[in-house]
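J.: Mind looking at a prediction? Sequence and model below.
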Amino acid sequence: MNRLGAATSPYLLQHADNPVDWWEWGPEAFAEARHRNVPILLSVGYAACHWCHVMAHESFEDETTAAFMNEHFVNIKVDREERPDVDAVYMQATTAMTGQGGWPMTVVMDHDGAPFFAGTYFPDQPRHGSPAFTQVLQALSAAWTDRSDDVRRTAASVAEHLRKEAVPAPYALTAERIDGAVATLAQEFDAQAGGFGNAPKFPPTMVLEFLRRYRGASEQQARHMLARTVAAMAGSGMYDQIGGGFARYAVDRGWVVPHFEKMLYDNAQLLGLYARLGTALGDRVATETADFLLRELRTAEGGFASALDADSPAEPGEHAHEGTFYVWTPTQLVAVLGPDDGAWAAELFGVTADGTFEHGTSTLQLRHFPQDTADRARLDGVRRRLLAAREERPRPARDDKVVAAWNGLAITGLVDAGRRLGRPDYLRAAIDAGELLERLHLSVDGETGARVLRVSRDGVAGTHAGVLEDYGCVASGFLALAQATADARWLRLATGLIDTALEQFAAPDGGFFDTAADAEALVARPRDPGDNASPSGFSSLLHALVDAHALTGEGRYRDAAERARATVSVLVEKAPRFAGWSLAAAVTMAEGPLEVAIVGPPGDERDALVARALALPGAVVVAADEATDDIPLLSGRTPVDGRPAAYVCRGFVCERPVTEPEDIA
């Protein structure tokens, strides 16, 4: 084994037996490069990344390629999910230098971490206009040796570019600008297939939540884009029609063929979105997705694993291929279900003789959910039998590290589903995950405040410091638990994290950096308020600030949220698809959020009040048996004539308490 044999990251462990003499990121690797006077090759990926596996098989497992790498470079392997700060800095460099990004990311840099070359996947042979990886390595080594002055000038120029903060001046995010964001989204909306833009299609979860909360001039259009997209995704090949849960994205415009890895961050967010829809479709998809999380991603310690791989072998011992676990042929359906049900399932799921994927196989789609009661029962039986048969196939590998931010998202999604669907088991799972984060990932020091560690695995915390998204997402998860349980412990933990974030991550203009002020210094300090597949650190903290203010009445949280909101106005106007979560917070802040305190004995009456209050978009809803000063929104609240009562407030100014659900509106 190489040096990665001692790593905790499943991604790094995948490369522990490479002939490449990999180093983990750290000062020792940089010192070795200085000592040998060779450049540093940085390779960044993640455990469920298909093309990372391809490049590993083609190049990093090849003895000749590895020998050249070892002789002419110091080679560093980074798990982007463990070190999102390193990934962010060098992805910015990669997109600036090449016009595109992705994983695996390949960067070559000098001894100060300044990059002079960047790219993504390189094949082992020249292909489709791309040079072979060995050709790239030879050219870079020669440039370092023969044209060192040019190399260092390039590296210095790129480093200077990365350090330049082109941050626009804050200005008001008005209702008119939010209306304009909806109009821009409408121009990019795919009216035929749902979603936004062309292929590939990623689930636009945060944008859809914004459209769900939006009330404005284009409300009807927003509702149409929301409804069309959630239906398209639920019936697509991107959604696991027999096991629940979503793949990372679809490679085509029509959502037929996914990139098959299943990520925790996607499913945590989509679970919450579908639960909040309040429709039969939403309830079904939320239930199936929550069940998938509990069945396949939950760890023995009560947290949630990061991902399931895209690749698996058809038979034990064979080479793994993408999608093998999930696709079917008509013959396979008949073998499991018999001739009648097999043919019926092939028609219903769009499984054809030619196939919709590779080698005559098809993804499963369910474009039309059966309305007939008998057909629904038949579908339930078919799905159970197919799921049982699929469990006999070799399973995709699981990346079982626990990432703080993504577990925060999972807590929020499970709380949303548990409260809305009447599923205490989902709430219990959310509490278990919260207790794991408190136990392993959080520390409180009198001098440095509440701190988050990024990852743990097998019940052992890692050493990597949390980044802004960890603070924002975990705080939001704890605030969701505070609302669902009325346990003030979760509120105290959340506000401790928010206070640390305000102190350590604040930027002078009211926005936030992605790393703490006392974090490891990189070639540049990353700062990106734009959402990607998961909320940015900025937008996640913005939501936490809004909810914390609603529960505590602390004006400083509202003030911080107002200052921060103004810093994303340019992003909202130019690229609203990457500002969905900030927009969702912004429309909630415009008139609220509504703060709903429900107090009284548990039972059907209180449950009915909670259900009606949760239907208010963006509302903060906390329910308890009796008043408590530990959660200020519950302070002084009493039942009315012994019946549970709901107090509907804005800025802690409340309407008279009501006891009937219809009066909450």
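T.: Perfect, I can see it now.

J.: drop to CA atoms for contacts and neighbour counts, all remaining ones
T.: Noted.

J.: Hmm, Arg212 and Leu226 touching each other?
T.: Yes - here Leu226 reaches Arg212: they are 6.9 Å apart, a contact under CA atoms under 8 Å.

J.: SS state for Arg253?
T.: coil (DSSP: H, G, I helix; E, B strand; the rest coil).

J.: Is it in contact with Asn198, as I believe?
T.: Yes - using CA under 8 Å, Arg253 is in contact with Asn198, at 5.3 Å.

J.: tell me the contacts of the closest residue to Leu162 other than its chain neighbours?
T.: Once flanking residues are discounted, Leu162 sits nearest to Ala524: 5.9 Å by CA to CA, 6 or more residues apart in numbering. Ala524 makes contact with Val89, Ala159, Leu162, Arg163 under the criterion CA atoms under 8 Å, 6 or more residues apart in numbering.

J.: Turn those into JSON lines, columns for secondary structure, distance to Asp110 and neighbour count.
T.: Below are the contacts of Ala524 laid out as JSON lines (DSSP: H, G, I helix; E, B strand; the rest coil; distance: CA to CA, whole Å; neighbours: other CA atoms under 10 Å):
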{"residue": "Val89", "secondary structure": "helix", "distance to Asp110": "15", "neighbour count": "19"}
{"residue": "Ala159", "secondary structure": "helix", "distance to Asp110": "10", "neighbour count": "20"}
{"residue": "Leu162", "secondary structure": "helix", "distance to Asp110": "15", "neighbour count": "21"}
{"residue": "Arg163", "secondary structure": "helix", "distance to Asp110": "16", "neighbour count": "13"}
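
J.: Alongside the first one, take a look at this:
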Amino acid sequence: MNVKVDREERPDVDAVYMEAVQAATGQGGWPMSVFMTAEGEPFYFGTYFPPEPRHGMASFRQVLEGVRAAWGDRREEVAEVARRITGDLAGRELGAGDSGRPTAESQGSALLRLSRDYDPVSGWFGEGDTKFPPSMVVEFLLRHHARTGSDGALEMAEGACEAMVRSSLYDQVGGGFHRYVLRPVPRGALVPHFEKMLYDNALLCRAYAHLWRTTGSELARRVALETADFMVRELRTAEGGFASALDADSVDATGGKSEGAFYVWTPEQLSEALGDEDGRRAAGLYGVTEEGTFEHGASVLQLPGEEADASIRERLLAARELRHRPERDDKVVAAWNGLVVAALAETGAFFDRPDLVERATEAADLLVRLHLDDSARLSRTSKDGRVGPNAGVLEDYADVAEGLLALAAVTGEGVWLEFAGLLLDIVIDRFTGENGTLYDTADDAEKLIRRPQDPTDNATPSGWTAAAGALLSYAAHTGSEAHLTAAERALGVVKNLGPKAPRFIGWGLAVAEALLDGPREVAVVGPADDPATAALHRTALLAAAPGAVVAVGIPGGDEFPLLRDRELVGGEAAAYVCRAFVCRRPVTDSAELAGELTPGGGGI
């Protein structure tokens, strides 16, 4: 019997069998083919098998015939192989580590390792020709700079962000990011894989907003807003959630489908859209040549130097809208929508865009109303307003909680803090093992040959480190020792892995920066309609103190534990900066509050 698994619907199944493929072959990838017994025990596997034999590789038909012969003639031998593989996988239990919480020294070692992987000329990390967006690493670098004042960390963050946005990874016309870029042979312009994923854009939108918060960069501001607007314009569903992806392929001029057809340009197409003079100027700005930098004489758009003015981008976007659009995967994934909620809430608050905060609120409402059942259990996906059959995994609980906590800080609505607490209680009760180890599936989930767990980042933060971050923020909001202990135990793995492989545990390193800084807790009290309250609240949100949590409300309000017993000062709105609920004297001046939230400020 053939079973096709959607790895976005069932990441747990994909993770378990991908681990088997990697253990046996030394590499992994998709498509992945796994042959197994009726009990789910794998005995033969691989990635891509061609339709015809080539380069010493068997065709898929030959593989099928070989597996059928082995199963028919040597079934006991095959079953024994399957049992050995399954036993080996079951023995790969990963503990949280006994090295304790991350330290300033271990974080510094991770930064040093990153600096060795960074190319200051190109702005990219790593040596390979395929470049994925390092969004979680950028977050770590910004937080490390905020805690320590490290110029080197900030320079790497700025360089990486500039490299991404000036390359064809970024959609220079419509905003938003493609999946990755690669350098073709012979070496030339970076060429993207044109698929646009929701999670990449949510993570990068937030990272660029945080870069602007740190540096005031106008480029970072533009990219954050354009990416937010792209997600709302092209990925938002009728129900208020956000679709998973846009396809890389679309209908081209010949009527067939080809990758990138929607996004690439020739000089003639630029002139048709802009007129001859502006068309020539745009070709120079975006690197569009007569020979082409992609396929069939077309070019990808890059921005190596001077930026195009808004008029050129707007006219190109209008012309592109007349093309056949890529198809959209309308599946709403809980975890990725949690990332969007955080990104849109903060971007809207930073840049005075209440419409973005409203879109974040609507997505959060969909998650709570549709994906969350009466026992606070999450469903992973929905489509067209109907919830899917698959249970949420750890990243769903963690990323949705992260989004709700960010939304609570921006809106001052404590109900989002309450829902985040419900989800994080499930994380502690159902996803946490002995000594703080975390699993990707709940203890009552469907049993697989191994209970998957992985603390390393992939395209998104791992469920493990995302949970650590949300647990830490919730503990800072509430003073909960149970959530703080769970976060600290989970971060033990970061102390072990961070100095060895920082590019693959960037979010864990970012959370560790928050732990080392406190994190700081900011309680703003004052009348809701008072400009002074709004000014203090905005100052708190714009503070780059790593992982700082913010609560705002009226004195005596009970929606946020941080606000309890916090009073006005001389009848004026006031802000309290605390660590572990121990606070410095309150301030009423925004500039003074900003000083409390700088590196080394707010010492308690």
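T.: On my side now, so go ahead. Quick caveat, the model's predicted, so the values are computed rather than measured.

J.: From the contacts of Ala524 of structure 1, pick the one nearest Pro170 of structure 1.
T.: Using CA to CA, Arg163 is the member of these that lies nearest Pro170 of structure 1, at 19.9 Å.

J.: neighbours of the counterpart of Arg566 of structure 2 in structure 1, just the number please.
T.: Using TM-score structural alignment, the equivalent of Arg566 of structure 2 in structure 1 is Arg637. For Arg637 of structure 1, the count of nearby residues is 21 (other CA atoms under 10 Å).

J.: So the residue lying closest to Arg637 of structure 1 once chain neighbours are set aside, which state does it fall into?
T.: Nearest non-adjacent residue to Arg637 of structure 1, counting by CA to CA, 6+ apart: Ala627, 5.2 Å away. When classified by three-state DSSP, Ala627 of structure 1 comes out as coil.

J.: Tell me how far Ala627 of structure 1 lies from Pro313 of structure 1.
T.: 57 Å (CA to CA, to the nearest Å).

J.: how about Tyr263 of structure 2, what does it touch?
T.: Asp171, Val300, Arg320.

J.: Mind doing that once more with 6 Å?
T.: Not one residue lies near Tyr263 of structure 2 by CA atoms under 6 Å, 6 or more residues apart in numbering.

J.: which residue lines up with it in structure 1?
T.: Per TM-score structural alignment, Tyr263 of structure 2 is aligned with Tyr326.

J.: what about the helices in the stretch 451-600 of structure 2?
T.: For the stretch 451-600 of structure 2, applying DSSP state H, counting those that start in this stretch gives helices covering 463-478, 481-490, 492-497, 506-517, 531-541, 590-596.

J.: Nearest approach to Glu572 of structure 2 belongs to which of those?
T.: Across the helices of the stretch 451-600 of structure 2, closest to Glu572 of structure 2 is helix 531-541 (CA to CA), at 7.9 Å.

J.: Neighbours of Thr103 of structure 2, how many?
T.: Neighbours around Thr103 of structure 2, by other CA under 10 Å: 15.

J.: what does it align to in structure 1?
T.: Using TM-score structural alignment, Thr103 of structure 2 sits opposite Thr174 in structure 1.

J.: what does Val382 of structure 1 align to in structure 2?
T.: That one, Val382 of structure 1, aligns with Ile312 by TM-score structural alignment.

J.: Quick one: residues contacting that match.
T.: Neighbours of Ile312 of structure 2 in contact, by CA under 6 Å, 6+ apart: none.

J.: Helix, strand, or coil at it?
T.: helix.

J.: same thing with Gly244 of structure 1?
T.: Taking three-state DSSP, the label given to Gly244 of structure 1 is coil.

J.: Brilliant, that's me finished.
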